[in-house]
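Novice: next come a sequence and a model predicted from it.
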Amino acid sequence: MPYKEPVIEKLYYTIGEVAKMFNVNTSLIRFWEKEFNIIKPHKNKKGNRLFTPQDVENFHLIYHLVKEKGMTLKGAEKKLKENKEDTIENFEVVKRLKDIKEMLIDIKEGM
């Protein structure tokens, strides 16, 4: 039986790792942290921000609303306050559709 490398889920991500995930500057991550109260990073003794996987999911949601849908920060904040569950559900549907599109493109290129 071959050895399988265990999948390790990170408990915390640094601000640099989060910025790299979204291909943005760390200053934008800090700005969004101040603007949106759903992001609450832990800070170590040095004051470095440590983001949880839930924070990263919230960044995905904010990135989708602001960068992909073109909403203003105030509009995105209002949408998250009024109906966060619907917003998350819509985001998950869009994410699944993108995955399906990517898979279909891969299949088409393989033919």
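Specialist: Looks like it came in fine.
Novice: use CA for all of it now, contacts and neighbours both
Specialist: Will do.
Novice: ok so E9 is a strand residue?
Specialist: No: the assignment for E9, made by DSSP: H, G, I helix; E, B strand; the rest coil, is coil rather than a strand.
Novice: this is the comparison structure:
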Amino acid sequence: MLEPSHNNELPVIPGKRYFTIGEVSELCAVKPHVLRYWEQEFPQLKPVKRRGNRRYYQREDVLTIRQIRALLYEDGYTIGGARQRMTDEKDSGMRPVEIQAVIKETIEELEEVLELLKPGR
């Protein structure tokens, strides 16, 4: 099982290049059939397909899925609204939610390292 991040939200994304649909499902708290459906609905989501049509997601895909999940489940967007919001962000050059998520995750990881480096541990 993957280790959750500091604030008990979604787990920290491991530093590897490719993730299976099962791993992404766990990292994003979304069932695999939902991920397959979102691939049809969101053009930004393009996992690499290999032998036997197996999907392999990259870190960028995982961040995109987390962004889609937040728009749908936390912000209350419809699929169409979330798709439009993501397209608008891309076209407007705004700081995407995914960059903010990486920054937040990096800060949490650095805080954990600082905790380990404290004297007297």
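Specialist: All right, it came through fine. For clarity, every value in this text was computed on a predicted model and none was experimentally measured.
Novice: can you pull the contacts of the residue nearest to the spatial centre of structure 2?
Specialist: Geometric centre of structure 2, nearest residue: L63, 2.8 Å, by CA atoms, centre = their mean. Neighbour list for L63 of structure 2: E98, A101 [criterion: CA atoms under 8 Å, 6 or more residues apart in numbering].
Novice: before we move on, which element is Y56 of structure 2 in?
Specialist: strand 54-57 (DSSP states H and E).
Novice: against which helices or strands is that strand packed?
Specialist: On a contact count with 3 or more CA pairs under 8 Å, 6 or more residues apart in numbering; DSSP states H and E, strand 54-57 of structure 2 meets strand 19-20, helix 21-28, strand 48-50.
Novice: can you say which of these is packed in most?
Specialist: helix 21-28 (a mean of 19; mean count of other CA atoms under 10 Å).
Novice: for the longest helix anywhere in structure 2, packing partners?
Specialist: Secondary structure of structure 2 per DSSP state H: the longest helix is helix 97-117. For helix 97-117 of structure 2, the elements it packs on are helix 59-69, judged by 3+ CA pairs under 8 Å, 6+ apart.
Novice: equivalent range in structure 1 for the helix it packs on?
Specialist: Residues 53-63 of structure 1 are where helix 59-69 of structure 2 lands when matched by TM-score structural alignment.
Novice: now stretch 20-28 of structure 2
Specialist: Residues 14-22 of structure 1 are matched to stretch 20-28 of structure 2 when aligned by TM-score structural alignment.
Novice: now that stretch, how far from the chain's geometric center?
Specialist: Its chain's average C-alpha position is 10 Å from that of stretch 14-22 of structure 1, according to CA atoms, centre = their mean, to the nearest Å.
Novice: how about stretch 45-57 of structure 2?
Specialist: On the basis of CA atoms, centre = their mean, stretch 45-57 of structure 2 sits 16 Å off its chain's mean C-alpha point.
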